[in-house]
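K.L.:
sequence first, then the predicted structure, then my questions.
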Amino acid sequence: MSSEVVKFEVLCIDQNGKVEFSKEDKFISALAYNEQLWDGQPQKKDNYFLDEAKNVKWYIQQLDTTSLVSDLFSSAFILTVEGDLNSLEPLRLKLLNDLRKIGFNHLRILNDEVSKEIAVKIYPFLNEVENLLRRYVVKFFTTKIGLNWWDITVPNTVKDKAKIRIDNEETFTKSKIINANVELIDFNELGEIICQQKTAFGKIEDIIQRVNQASSLEELKSEIQGNYSKYFKDYFERQYFEKKWKRCFEIRNKVAHNYLFTQKDLDDTLELCKELKIIINNADEKIDKVVFNIAEKESIKIAIEVAEANQSKIHFNEINESKKENNFNGYSEEDHLQIYKSKTITEEEVIKHLKNTEEEYKKFVGLGFFVKNILASLGYAVNTSYTVINILADKGKIELYDVKNPKGDRPTKAIKLSESARE
C-alpha cells in the first residue's frame, strides 16, 4: 500500500459517565498506554499531539454538550488521526477497540480517508473484470444464438430495467447510436446470465420428459449434458465462478455506498479479479468449440417462441395505450395476434417448402433467401426458422454448404434436402 497522508476522524461520546477524564491531554495519555497505538510518549505541539516514531498526528476537539435538548452526555470529543496510509490502515480498528475500553459507548466515524483510498484502488479492478465479462457475454451469445439472444436468455425483470435505463443516458443509448442492453444491467445480473447457463433444461419436469423419451442411457446423457452445458460447467461452474463473482459484487456494493474498507478487501479484490479474468479468458478462447446438440436447439426454439409471444403482447399493449390517448377504443388482443404474430414453422413444413423451392430454383437455394424471402413471406418467424433448419441439419435431413457468391468474394451459405429426406 502506498504512503499517502490520510485522516481518520471519530466522534466519541460517553453517555454513562465511565470516561475518567475531561481534558484533551488526559485523553491522549489514556490512549498512549496502548503500545499498539503509540511508540513512545506523545509530544505536545501547538494544536495536536505527535507520535514521532510513527509520524502520526493526533488532534482532539472537546465538544460543548451543555445545551443539549433531548439527551445528556458526560463527555464528547472529536478525535482526528493523521498519518500515512500504511500506518493508519491497521491502526483504525485497534483505536476503536481501545476507545470502547476507555469508556466511550457511542462511536461514529466522521471521516475515513483510508477507506476512500482503498476504494479508489479497488474500483478499476472491478470495472475491468465487469467489462471483460460484458464483452464475453455479447460475443458468446451473439455468435452462438444470434442477435435475438437478449430476448431469449435474459429474465424479463432484467430486460425491463435495461429498457428504463436506456433513456437515462443521453449520448450513446437514448440516441440509439449503439445497440445497448447488457451495458445497462447491474454487476450481479451480469453474473447471473452466466450462472443460469448450467443446463439447457432448468425445470425438473423437462428432465423427466427427456428420461421418458430417451431410448438408451447414452442418448439420455447426450440429451441432458450437451456440449453447451458441459462448456459452462467446465469453464465456469467448476471454477467456482459464481462464488467469486458474488464476493466481488459485495465489495462493489461497498464501493458504491461508501462503506468502510480494510486492506483485506483490497487483497481479496486483486486476487478475485485475477482469478475471474483467467476464467473468462479461458472460456473466451474455447467459444468456437461450443456446439448445440439437438435437445438444446429445441430448447432455444421454444425460448424464441416464448420471447416472440411476449414481444407481441408488449406491442399490443403499447398500441392500445396510444389509441386510447386519441379516443380510440383499441382492438382485441386476439385481433392483434392475428395481425402481428409470425407462425412457428415445423420440421415437416421446412422440408415441404424447401422441396418446392428447389424445384423452382434449380442451381441452388441460398439459406438467407429461403428463410427471409420464401418462409417469411408465408408468415413464418425468421428466428425460429433458422433454429428448426439447424435441428434438421443435425438430424441429417438437410445439408448446409457454401457456394461461390456471384456478387462478391465471400461464399454464400446454401441449403438443400439430403437424400434421406427426399425418399
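P.N.:
Everything's here; your move. Please read these numbers as outputs of a predicted model, since none were measured by experiment. Residues are numbered from 1 along each chain as shown.
K.L.:
from here on, just use CA atoms for contacts and neighbour counts.
P.N.:
Will do.
K.L.:
how about the strands of the stretch 1-150 of the chain, start to end?
P.N.:
With DSSP state E, counting those that start in this stretch, the ranges of strands along the stretch 1-150 of the chain come out as 5-14, 43-44, 49-51, 56-62, 75-84, 106-112.
K.L.:
so the fifth one versus strand 5-14, what angle?
P.N.:
Angle, strand 75-84 to strand 5-14, by axes from the mean of the first three to the mean of the last three CA atoms, to 10 degrees: 160 degrees.
K.L.:
okay, pairing it with this:
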Amino acid sequence: METDISVEYLFVSSLSDSLCVNVSGFKNLLKSIDGVEFKGNAINYKGNSYKIEVVSGAAEDGKSIYFDVTLTSSIDSLDDYTALLKHVRTVINKITQSPPQILWDGLGLYYSRLAYPQIYRIENLMRKLITKFMIINAGLGWHKQVVPREVEQSIKGQSNNDYLHNVDFIQLSVFLFKEYEGTSSKIILDKIRKAKEITELELTEIKTLSPQSNWDRYFAPLINCDADFLKIRWQQLYELRNAVAHKRSITKFDLARIERLINELEMKITEAISKLSDIFVPNEEREEIVDNVASTGDELIGIYLRKYNLLHEDLLRLLINNKLIEANDSSRFFLRHLLDIASKSGIITPNVRNQIQGMNMIKNELVHKARPDTSAFDLRGMISRMANLMASFNNIEQDFDLNNVSEPDLPF
C-alpha cells in the first residue's frame, strides 16, 4: 500500500485580481490559513510537513491564469491533511467564487481501497444467504427459472450457477425484502365478506392478507430483526458503494459509516445463514418464492405472473362459492384439478379451459425457462385475455366473448 497520498487541484484566476496573478501571490494567500508556514517546497500545518507543488501558466483567453496545485501527505497524518485541504479549497473558492477542479483525489482513493474489500465481503455474504435459501426451498436448479430477459446477454457464456453474481447490489435486497401477497389472499377476503360473526374468521388467516417479504415470512420468526432495519441499511450502503465503485470521493467519515453499516448487516445476515436449517417453507409457497424472484427481473413478466396468480385465485373462489371444492382442499393449488372440476360441472367451456391451460404453459415457461420464447406482444395479449376471463368469473352466467378484449392499463 502506498505511503504517500496526493490531491491535485486546478483553478483559474483572473489577471485583474492583483492578489493572485502568480505562484508567489497564491502562496501568500495560503499563509492566511491559521497555522500555515512555508519551508521550501513544503507547507507546515499543525506540526506536520506536506509537500506542495504549484504550477501556473497563462490561460488561452489571455485574461486569466491557471494554477495546478498538488499537496502530498504521508498516511500518518491524514486527519490534519484533510483539514488543510479544506482550508486550501476555501481560499481557492474565495479567489474564483467557485470550488477548484479535482484532477486527482488520492485521499478518496485511499479510503475507497479500504472500503472495497469490506463491501465485497458483505455483498457476497448476502449472495450466500439468498443462494442457500433458494436452493434449500426451491431446488438446486432454481437459478435456471429466474434469469430475466435484460441480463440474458450479459450472462451469455457464463454458468447459470453464477446468476446472483450478475444481479445488481441493490437488487439483492429485493430477493429478501420485496413484499408480495400469498396466492390465497382473494379467498380469505371473500371469506371475510361472507362472514356474519367474527368467530367465523381466524386471526392467522387475516394476517396473511398483509403483503409480506420473504424475510418477514421465514426469517423474522427466528431472528430478532425487523426487515426495515436491514433494508434501510442496505440502501444506505448501496449509495456509499456507488461512490466507491464509480470513483467518487469518499471521506474518512464515509468509511466509518460503511464499516458501521457492514458490521450491523453482517451480524444479522450471518445469524440468518445459521438459521436456514430451521426454516420451513410449505410446498404451496415454494412456487410463490420462485415467482416473486422471477418478477423482479422483468417488469412485463412480473405483471403476467401476478395476473396469472389472480386468475388462479378467482377460479378457485368460483369453485368454492359453487360448493364444488372445499376452501382447505389440499388440491386447491393444482390448476389441472381445478380445471377438471370446472369443466365437468359446466362452469367453464372447453374453449376457456384450453385458454387457461395455455396461460399456465406460458407461466411455466416464464418461470422455469432461462430464455422464454413468448414475445412481449404475446404476453400483453395474454394479460388482456386474463383480465377478460377474471371479469367473466364475476358473472359466470354471461357468455365469454374473448374476441372483444379491452386492453387493461399496463405500465409500459
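P.N.:
Received the coordinates, thanks. Remember, predicted model here, so these are calculated numbers, not experimental data.
K.L.:
would CSV of the strands of the stretch 1-150 of the first structure with mean neighbour count and distance to V129 of the first structure be doable?
P.N.:
Output for these, formatted as CSV (neighbours: other CA atoms under 10 Å; distance: least, CA to CA, whole Å):
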stretch, mean neighbour count, distance to V129 of the first structure
strand 5-14, 20, 28
strand 43-44, 13, 47
strand 49-51, 20, 41
strand 56-62, 18, 36
strand 75-84, 20, 30
strand 106-112, 15, 27
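K.L.:
and these as a markdown table, adding distance to H315 of the first structure?
P.N.:
Listed next are the strands of the stretch 1-150 of the first structure as a markdown table, based on distance: least, CA to CA, whole Å:
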| stretch | distance to H315 of the first structure |
| --- | --- |
| strand 5-14 | 56 |
| strand 43-44 | 75 |
| strand 49-51 | 70 |
| strand 56-62 | 64 |
| strand 75-84 | 60 |
| strand 106-112 | 51 |
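K.L.:
I152 of the first structure is nearest to which of those?
P.N.:
strand 106-112 (45.3 Å; CA to CA).
K.L.:
that closest one vs strand 5-14, what angle?
P.N.:
Using the same axes, to 10 degrees: strand 106-112 of the first structure against strand 5-14 is 160 degrees.
K.L.:
and strand 106-112 of the first structure, how far from the second structure on average?
P.N.:
Compared with the second structure after fitting, strand 106-112 of the first structure deviates on average by 1.5 Å (mean CA distance after the TM-score superposition for the first structure).
K.L.:
what does S112 of the second structure correspond to in the first structure?
P.N.:
Under the alignment (TM-score structural alignment), S112 of the second structure maps onto A119 of the first structure.
K.L.:
tell me how far its match lies from N188 of the first structure.
P.N.:
19 Å (CA to CA, to the nearest Å).
K.L.:
ok, now which ones touch G57 of the second structure?
P.N.:
Each residue near G57 of the second structure by CA atoms under 8 Å, 6 or more residues apart in numbering is listed here: I65, Y66, F67.
K.L.:
so who does the residue mapped onto the last one from the first structure touch?
P.N.:
Here F67 of the second structure is matched to F77 in the first structure, going by TM-score structural alignment. For F77 of the first structure, the set of contacting residues under the criterion of CA under 8 Å, 6+ apart consists of L11, C12, I13, I60, Q61, Q62, L63.
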